[in-house]
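In: need a structure here:
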Amino acid sequence: MKVVVAPDSFKGTFTAQQAAMAMAEGIAQARHGTDIALKPMADGGEGSLDVVLSGTAAQRVSMATVDSYGREITAEYGWDNGTAWIELAQASGLHFLPEFLHHPEQRNQWAMRASTWGTGQQWRHALARGAHTIFFMIGGSGTTDGGFGLLSALGALYRFQKEVVPGTDARQLALPVQIEEVETVRQLLAPIKIVVATDVTNPLWGPRGAAAVYGPQKGLSPAGVRQRDEELRRFGEALVRAAKTADASVMEEEGMGAAGGAAFPLRVLGREVRLARGADLMVTATGLAEEIAQADIVFTGEGATDAQTLSGKVPMAVLNLCRQYQKPCIVVSGHLGEGAEQLKTLGNVWLEQATPRGATAQDIQQHGYQWIAEAAARALLLATSGA
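Out: Below you'll find the predicted structure:
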């Protein structure tokens, strides 16, 4: 029997790799001699780079840059013969927001500062190496700067009253800057094929925009949301004017508000830019379809499975492949929530909850790995009881 194990991370507790290993232990205990292929997955957010590095020929590239607030860090990206895999969370992730910021106004001030400039430095590094294709995985963002920092790092200049304004601090978006050297950036990006991994369909600004919908979880106060939304509108219009080849409607396109608008300048100035579902991109990159085609049964899972899973999360991408190749699939998740049962309508699907009712966060940290292994074993025995 060949089993493919392809879970997402159990966010906050286990990486996708750890979850896959736990499931594999349970499978091996339940059925000795099973051929198990580990294919940890991701959805384009934090942890996606590790999935790429474990599932492709890409090599890890480390470099010095800064985080969202200008603090020096070492960040990584993947490199495979001219193809770069850049995970925005490496340099501009939400996890860089200090945990000690308990006062809402403190959090707002930090959130207003957060810039994608450090991620832009990764782009420059990859381009200097000769990148011809860049996969930009933008989940887990801690910024809402409309790509202000990234564009600056790529070579654009911001000028306010004859003075050059740095792109390292997004509070500079409050200034009505003039954007220069746009053609320099356009020429830099012209030869590059860009694929942006995101499941977000929000526009750059407005009631459904980057600031209004995602700003609060990144620390913006209600006043900060209103201010940043207006700044994004003004910045977007300024870039469109400077580019001369686009109109303001590009700000309303689906996905321009993803990761606080980080991909917006790429869309305006890049020659070949497309958006792709993060989970689907990971499936393609890691060759999961080929593995599933040869499998007898497939495991997937995530921290919590519910109705949102059907909207394109990792388990749904795996289930779609299982349906395509007519393979049974077991979904082992930390928690099965409302709507999870809908997955069974796809046919040949088993659901198994790993976490016992009433378990605390501390319990999960202590026993979660074993619970995942036990759930995988239970589910495998149930699914194959008639085999």
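
In: C-alpha from now on. contacts and neighbour counts both.
Out: OK.

In: Now the helix or strand where Arg226 lies: buried residues?
Out: Using DSSP states H and E, Arg226 sits within helix 222-243. Neighbour counts using 16 or more other CA atoms under 10 Å place 224-240, 242-243 of helix 222-243 among the buried residues.

In: Mind giving me the packing neighbours of that helix?
Out: With contacts taken as 3 or more CA pairs under 8 Å, 6 or more residues apart in numbering; DSSP states H and E, helix 222-243 sits against helix 104-113, strand 178-180, helix 182-189, helix 210-214, helix 264-269.

In: Ranking the ones you listed by mean neighbour count, which comes first?
Out: Most buried of those, by mean neighbour count (mean count of other CA atoms under 10 Å): helix 210-214, with a mean of 25.

In: Am I right that Trp352 is in a helix?
Out: To be clear, residue 352 is Glu; Trp isn't right here. No: using DSSP: H, G, I helix; E, B strand; the rest coil, the assignment for Glu352 is strand, not a helix.

In: Could you count how many residues lie near it?
Out: 19 (other CA atoms under 10 Å).

In: quick one: secondary structure of the closest residue to it other than its chain neighbours?
Out: Once flanking residues are discounted, Glu352 sits nearest to Val332: 4.8 Å by CA to CA, 6 or more residues apart in numbering. For Val332, the assignment made with three-state DSSP gives strand.

In: Val332 and Ala377 touch, don't they?
Out: No: with contact defined as CA atoms under 8 Å, Val332 does not reach Ala377; the gap is 10.1 Å.

In: One more sequence to fold, the one below, so I can look at both together:
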Amino acid sequence: MTIDKNALGFGFGQRAIYAADPWTTRGRLFPETSSPTRSDFQRDRDRIVHTTAFRRLKHKTQVFIGPDGDHYRTRLTHTIEVAQIARALARAFKIDEDLAEGVALVHDFGHTPFGHTGEDALDEMLKPYGGFDHNAQSLRIVTKLERRYAEFDGLNLTWETLEGLVKHNGPLLTKSGEGVRGPVPLPILEYCAGHDLELSSFASLEAQAAAVADDIAYNTHDIDDGLRSGYLSFEMLEDVPFLAGLMAEVRDRYPGLEDDRFTHEMMRRQITRMVEDVISVAQDRLKAVKPLCAQDIRDAGQTIVTFSPEMAETDRQIKKLLFSRIYRHPDIMRIRAGAAQIVCDLFHAYMADPELMQSHYWVKHIAGLETPAKARHVGDYLAGMTDTYAVNTHRRLFDQTPDLR
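Out: I've put the predicted structure just below:
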């Protein structure tokens, strides 16, 4: 792995020619006058931070349900860590840091309570009506469900931020219009029918930086939380050669170091090695592609900001370890079953009596809707719940509520 340090953008006033330009964006769905003090991407980031959806992330599960402990990651702390890594990568590539940070900050807006368990349960409930996808839900939140501005629903983000939100993991359609990873979620197709986000092209380099930052962050902090919880041990980490090497390095340099400091020294090295790997790969691919503008990145036909084959294998090994030791642990599976029951019970209750959604601003219109439209509104309401709100609501509506401890 080699890195051209002279090409890194750690100075000020530098911008690569392939960076997204905040002063010549493709604009917003509803035209607005530009700010004299902030770029359009800065304004997007600021709007994202000030939403109710952003604040709700502090009470949404990452892996461990909130009552498990105050020091485990939530969706909010995960999001902040992703944003930090994304911004660091953007600075290294001399691209727009505000756009990369904005995509990172908004990427998990659509997550349900109880993490992927809640998403799976809600997807099952909504299967007859187009299913549920957290990325599509994030788009609904920032284009429709946030109600803050007098002149439009949503946040009226720039085209580039919306593109990054929808396509940060790569194109959704082939050039011939087929789904790359299966059918494109209906809310995304419906939105793009009126505001084309060009689903068959790659996203900006800034969005790609946010995507790989997500992988780096949760691969690292899920190990940290796993060690804290006791589901993981240092001995288990030896099964992944990359992690075994990091631990050996820390032991050699700091013999007898206590566990908390040992974990942090290992984690910081993990993040550094992964970030450096991504920078090296991206520099090589940029030299090969020779982009002259941001559109050349979209048309490159490949992801530029990504892991090397060796680090991608490490990524796969870490995910395998996390799935076997944490995500599929019997204790976690028991909690997941209870969380799924809460989501399904609430869905059925709200479909039977929409008036129960007392704080939902569309509740007075829902009763007269056709079933698919009503189900989508119920999905919106459920997806917006925090873990604590979902549990407390279930306790209010039902005689027995699953214990999630």
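
In: And the TM-score between them?
Out: The TM-score (TM-score structural alignment, normalised by the length of the first structure) is 0.29; 189 aligned residues with a CA RMSD of 6.8 Å.

In: before we move on, back to that, mind checking the helices and strands packed on helix 222-243 of the first structure for the one nearest to Gln17 of the first structure?
Out: helix 210-214 (27.9 Å; CA to CA).

In: sorry, back to before: redo the helices and strands packed on helix 222-243 of the first structure as TSV? Include distance to Leu53 of the first structure.
Out: Below are those laid out as TSV (distance: least, CA to CA, whole Å):
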stretch	distance to Leu53 of the first structure
helix 104-113	30
strand 178-180	36
helix 182-189	24
helix 210-214	29
helix 264-269	24
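
In: Which one of these lies nearest to Ala197 of the first structure?
Out: helix 264-269 (13.0 Å).

In: Quick check: next helix or strand after that closest one?
Out: Past helix 264-269 of the first structure, the next helix or strand by DSSP H and E is strand 272-276.

In: quick one, that next one and helix 182-189 angle?
Out: Put simply, strand 272-276 of the first structure runs at 70 degrees to helix 182-189, going by axes from the mean of the first three to the mean of the last three CA atoms, to 10 degrees.

In: buried stuff in the helix or strand that strand 272-276 of the first structure is followed by?
Out: For strand 272-276 of the first structure, the succeeding helix or strand toward the C-terminus, using DSSP H and E, is helix 278-286. Across helix 278-286 of the first structure, burial judged by 16+ other CA under 10 Å covers 278-283, 286.

In: Show me what helix 278-286 of the first structure is packed against.
Out: Using 3+ CA pairs under 8 Å, 6+ apart: helix 278-286 of the first structure touches helix 48-55, helix 314-325.

In: Just the buried positions in the very next helix or strand once past that helix, please.
Out: Going down the chain from helix 278-286 of the first structure, the next helix or strand is helix 288-293, by DSSP H and E. Buried residues in helix 288-293 of the first structure, defined by neighbour count with 16+ other CA under 10 Å: 288-289, 291-293.

In: Which pair in these has the greatest spatial separation?
Out: Maximum pairwise distance in the buried residues of helix 288-293 of the first structure, criterion CA to CA, is 8.6 Å, between Leu288 and Ala293.

In: hmm, back to that, could you give the angle of the helix holding Arg226 of the first structure to helix 104-113?
Out: Angle, helix 222-243 of the first structure to helix 104-113, by the same axes, to 10 degrees: 10 degrees.

In: returning to what we had before: neighbour count: Val332 and Ala377 of the first structure, which is higher?
Out: Val332 (29 against 21).

In: Serialize the buried residues of helix 278-286 of the first structure to CSV and add fields for distance to Ile179 of the first structure.
Out: Formatted as CSV, the buried residues of helix 278-286 of the first structure follow (distance: CA to CA, whole Å):
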residue, distance to Ile179 of the first structure
Gly278, 31
Ala279, 35
Asp280, 35
Leu281, 33
Met282, 35
Val283, 38
Thr286, 39
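
In: circling back to that earlier point, would you check how far apart the residue nearest to Glu352 of the first structure and Val318 of the first structure are?
Out: Note on Val332 of the first structure: its distance to Val318 of the first structure, by CA to CA, to the nearest Å, is 13 Å.

In: so what sits against both of those two?
Out: Residues touching both Val332 of the first structure and Val318 (CA atoms under 8 Å, 6 or more residues apart in numbering) are Thr300.
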